[in-house]
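Participant: Okay, sequence plus prediction incoming.
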Amino acid sequence: MTHNLAQGREQLQQVLLDTAADLTELRDLEAVLQAIVHRTRVLLSTDMAYISLTDFEHGETYIRHAEGVITQAYRTIRQPLGTGVLGQVATGLAPVQSSNYAEDPEIEHLAEIDEIVQGEGVQAVMGVPLTVTGRVIGALLVAERHSRLFSAAEIAAVDSLGRYAAIAIDNSMRFESLTRLVEQLSSRQRRDADELALTTHVLDLDRRLMETVMGTPDAEHLLMIGRSALAVDLAFYDADGSMVAATSGRAPEADAQSYVSVVAAGETLGRVVADRLLSETERTLLERVAVHLALAVLFERAEEDADLRRQSEVVEDIIDGREHSRERIERRLKHWGIRSGEPLLCVAIEVPDQDRRRLLQLLSGLRMRCVLMSSHSGHVCMVTVDTQWEQRVRDLFAARGWTLRAGVEGPFDDPRLIGSGHERAELALHSLDTLQRDGIVHGEQLGLLGVVLGLARRGQTPQSLTAPIDGLIAYDHTHHTDLTNTAYVYLESEGNTALTGELLSVHRNTVRQRLERISTVLGAGWDASPRRLGVHLALRIRDAQVTLDR
């Protein structure tokens, strides 16, 4: 199963790369359309695939290129927007599918279209919209002559392909349009010399930008090309407002007046900003820079995602015990520059789900030496040999204003210990949650608490360890009080009633009253030797169990 999934991802990546290569063939729209349709059909092994272009002026979308279609009527369908699967997809809202088109009550049927579909023998249809910088230009669809429900992964694959397809089609259509314009302008040489020069300039800029994207899609290089065309300093800011790249000279601020949004498939990736107001002509050139920046970001994301998937597979295989051979593990780690016998560190970093992808990107950007990462169980796991990792991670979190909680274990030179090292690092991270503390804690610092946390995670805590506070827990349950937590915070605060009150947000007199009640329930001397150690341990175990159950 894992092999099939990996094979599928590799096939998708190859299709995307092949399609991206066609972006250089901007002179032949038909060749680009044919390649996209063919690869989409091969990717999902469907009976047919086709691309439609949307005509908003007439409120319809029409099939522009198809493969596998038998009837001329189907090949020349013009579908009103909002009707059928094709008409719904072409509105640009979201992917749409139907496993049984003729019987699907959620589709707005048109008798003449239904007749054409029946004549072609189509049963299942699925499509994704094609959008460029927020504009809907058409739809990419696949169809079967038998019933089929396309999976979320298949829809996502076609959607990914559709992003590249949209840019390829848009570039080809722009190129054809500009080429026709050049041919028209050539007959009006002197009167339209300026317009011809601009068009040629745009074509030349597009060519240079595309060559860069297809070679090394580097944002700074693209900005330098834009600067040479516009004679103005440029900067690219991501969606968070952080500068990604800038030309030399005075970098314009993120809120400068002249900017163009960098958008791909409806997602705003950031903005490219100029350091002065631009004319309409200059803005046209800047828009071309923005389009190619979006393409470069998509390429970079695809490469990052593929690399992170490979890293995650290695880490998960070792942690889950699927890799036992030291020689094989070392061979897999060598791909990321980790040599045999190098001391390894295993780090577990807490991160909210919504920030996980961003954190992985930022950690990758730190350029730490020899690092593998995986995201699971509410944290990011990092295996590294970089001795400077801690300061770099601290600086990163401080710069972003994030709270840092991390557990670390190591160093150890046997990669087979990554699994147990991960467990210790995870326990260390959970200890910070348990104690409601921030920072970085090493597994060796846990001591007895580490043992307790480990037992609690496996549900193997001996009942006798919590027996000293059973009466207190029962009292809280019966009287709806908070004596157990008060006792825990009191002992954690070294018996300081003022600090206990501050942590519990109650007055110190309230703390004293609670302590008197605790003494009544547990008996005098519960907070003094020799009983103090047993009570404190029981309270820590209970708090750990509560934390792990959350």
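Facilitator: Thanks, I have it.

Participant: From here on, just use CA atoms for contacts and neighbour counts.
Facilitator: Will do.

Participant: element containing V244?
Facilitator: Element membership for V244, per DSSP states H and E: strand 243-246.

Participant: Now do that strand: which elements does it pack against?
Facilitator: helix 219-230, strand 234-238 (3 or more Cα pairs under 8 Å, 6 or more residues apart in numbering; DSSP states H and E).

Participant: Show me the strands in the stretch 151-300 of the chain, by range?
Facilitator: Applying DSSP state E, counting those that start in this stretch to the stretch 151-300 of the chain gives strands spanning 234-238, 243-246, 259-264, 267-274.

Participant: In JSON lines: those, plus mean neighbour count and distance to V117.
Facilitator: Listed next are those as JSON lines, based on neighbours: other Cα atoms under 10 Å; distance: least, Cα to Cα, whole Å:
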{"stretch": "strand 234-238", "mean neighbour count": "25", "distance to V117": "45"}
{"stretch": "strand 243-246", "mean neighbour count": "18", "distance to V117": "49"}
{"stretch": "strand 259-264", "mean neighbour count": "23", "distance to V117": "32"}
{"stretch": "strand 267-274", "mean neighbour count": "22", "distance to V117": "34"}
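
Participant: Next up, a structure to set beside the first:
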Amino acid sequence: MSEPSPSAAPLLGRLLDLLADDAPAEELGAVTSEARAAGVPAADLAEVERAAATALRIRGALRQHRRRELQLTALFDTAGDLAASRDLDDVLKAIVRRARMLLGTDTAYLTLPDEEAGDTYMRVTDGSVSVLFQRLRLELGEGLGGLVAQTASPYATPDYRTDDRFRHTRNINAGVLDEGLVAILGVPLLLGSSRGGTGKVIGVLFAADRAARVFSPDEVALLCSLAAHAAIAIDTARALDDTRTALAELAGANEELAGANAAVRAHSAAMQRAEEAHDRLTDLVLRGGDVKDVAVSVAGLLDSPLTIHDPGGRPLAAVRPDGTGFAADSMDAGWLAGTAEESRHGARAVHRDGRWICAVLAGHELLASLVLHRPDRLDDSDRRLFERAAVVTGLLLLLRRTVAETENRIRGELISDLLADPERDPAGLAERGRRLGIDLDRPHLVLVAESAARERLGGAAMRYLFGGDIHGVSAEHAGAVVLLIDCDGQGTPAGAAARAAAAQLGHLVQAPVTVAGTGPASGARELAAAHAEAARCLRAMRVLGREGEGADVGELGFLGVVLGDAKDVDGFVTAVLGPLLRYDERRGTHLVRTLRAYFGAGGSLIRAKDELHVHVNTVVQRLDRIQVLLGRDWNEPDRALELQLALRLHLLSGGRES
């Protein structure tokens, strides 16, 4: 460029100022017009025109550089988003928003394929105002986006509605029309693309205007770059999802492996415990252990208190986990029988009211019940151990019963001989008893039992004696069952023992059992006499309609005096008239004499007052006092008979009437 003339210099300087201020192209062109208007020489004017053209080129280059700088900044920002954000939605929204901003379009959007439905859907939109457009779905090959996805190449149209290169559908046209789009540019999101080939299309990125527009190659390239970033973001997100899924599966596999290891360890421990239990229980059977030994072993193995109850609910054994015993209460026989029946029917232990119960059976017969006092559940191995213990308990009880039946049969022969003829050889009977383990010289209660279920009563009596802590012997004699119970002169009275036996035997035979008791007695002669008294008491109970009960002669009132060998007249009189005798003695009254006079007068108050030489009101007052002391039923026939008999016995025995 030649040295400008002085007249052109100001204009050239102004061009530089305008370039520095990034003035519009119109202002740069206006400098040439000013030069012509100012009459600048032709040579200088040509110089100004060349300078203006150069300034316009420089301005275009600067704007192009700034545009590329903005694009690169956007790409760097997008790359930063990819690195910083783990949320795919946020990254895709940022890419679509930048595409719209950098290309200066009204809208931008991104579609992704729906592999299950076999079409594509709108994943992200920016600048869209049409719900119909946002819900648009495209089949492969339909519209501009379908062609981009099918060919893996970018496509642009200045006016989509009139461009016949694309397969228009009513659905797409309606959405585009509702959004008001005209010019559309779409580029593919490619994965795995390399030089000389194309990758897999995983979506399409669009930029669109609501007016006709021609997209430049630079704009196409920019949108392709953003699409590449979007493809990377989607692929990264999928890889992360796959990694998370793999990690979750690995964690699940580790948990399953840990669970399997725990199960193996638990199974191994259970097998070891089962082996130990098998050894213990087998040893118990081989060395002739009893049910308490079973309770000790099982309570220790299952770490819970264990009780064993007979069919009547009485405890046979009660053991803590440390092997120490404790006093267990009897259980309700009805509840226990019902639970044991449930256990028998299901052939397994059942859990009820915080306890595990397993029936000990011999066929259909209930021998006992194992009760594990444990509120929580038993696992399968522990439950099988508990059920196996019930089988061993049944075996031991059957062995014990077999031995007991044999011993009881031999001892029963002794009892039968004793009752048949106690005078024949008392010393020989005593010696036989000692050899059989029965000391006839020790005090015994004598119980005589009968029932309509006679064929089952003998076996029930044997189970009653050997099922708990009762020591004795039983035998069948004269159509009834006789039980001799060792009492050592103390303990349960005969009447209470008879009632307990009636209840337990009735439960065992499932029918009413009547039991009469006497004693204690010792020696062959006394035992035979006690049996005779108990037999008479049993007959009296039958006459009185007291089947299914238990009693002794002392509890039968005046019949006890009549039937009993001891003839305890004083005891009977005291039992019947005691309240009146004590009252007369303390207060000096005449209640006993008044009662005797009243009965002697046949219940006539007039005749009674004449006999007593008192006013009739006095007789009434004394009878009221007698009612208070004896009860309201004192004048009922049965009670009146007892009172009259007691009054006569009192008089015969020398008792004074006040």
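Facilitator: Looks like it arrived, so ask away. Please read all numbers here as calculations on a predicted model, not as lab measurements.

Participant: How close are the two chains, by TM-score?
Facilitator: With the length set by TM-score structural alignment, normalised by the length of the first structure, the two chains reach a TM-score of 0.40; 273 aligned residues with a Cα RMSD of 4.9 Å.

Participant: thinking again about what came up before, can you list contacts of the strand holding V244 of the first structure?
Facilitator: 219-220, 223, 233-238, 254 (Cα atoms under 8 Å, 6 or more residues apart in numbering).

Participant: now, the most widely separated pair of these?
Facilitator: D233 and D238 (17.1 Å; Cα to Cα).

Participant: Can you list the buried residues in the longest helix that the first structure contains?
Facilitator: Identified as the longest helix of the first structure according to DSSP state H is helix 280-319. Across helix 280-319 of the first structure, burial judged by 16 or more other Cα atoms under 10 Å covers 282-283, 285-300, 302, 308-309, 311-316, 318-319.

Participant: Now do it against helix 219-230: the angle between them, please.
Facilitator: 170 degrees (axes from the mean of the first three to the mean of the last three Cα atoms, to 10 degrees).

Participant: other SSEs contacting helix 280-319 of the first structure?
Facilitator: helix 193-215, helix 219-230, strand 259-264, strand 267-274, helix 326-334, strand 371-376, helix 418-435.

Participant: The last one vs helix 280-319, what angle?
Facilitator: Meaning helix 418-435 of the first structure. Using the same axes, to 10 degrees: helix 418-435 of the first structure against helix 280-319 is 110 degrees.

Participant: Against Q72 of the first structure, how distant is E120 of the first structure?
Facilitator: 9 Å (Cα to Cα, to the nearest Å).

Participant: again with S375 of the first structure
Facilitator: 50 Å.

Participant: neighbour count winner among E120 and Q72 of the first structure?
Facilitator: E120 (17 against 10; other Cα atoms under 10 Å).

Participant: Verify the contact between that one and Y74 for me.
Facilitator: Yes: if you go by Cα atoms under 8 Å, E120 of the first structure and Y74 touch, sitting 6.7 Å apart.

Participant: follow-up on the earlier one: quick one: the longest helix of the first structure to strand 234-238, angle?
Facilitator: 40 degrees.

Participant: just the angle between helix 280-319 of the first structure and helix 193-215, please?
Facilitator: Going by the same axes, to 10 degrees, helix 280-319 of the first structure makes 10 degrees with helix 193-215.

Participant: how far off strand 267-274 does helix 280-319 of the first structure point, in degrees?
Facilitator: Interaxial angle of helix 280-319 of the first structure relative to strand 267-274 (the same axes, to 10 degrees): 130 degrees.
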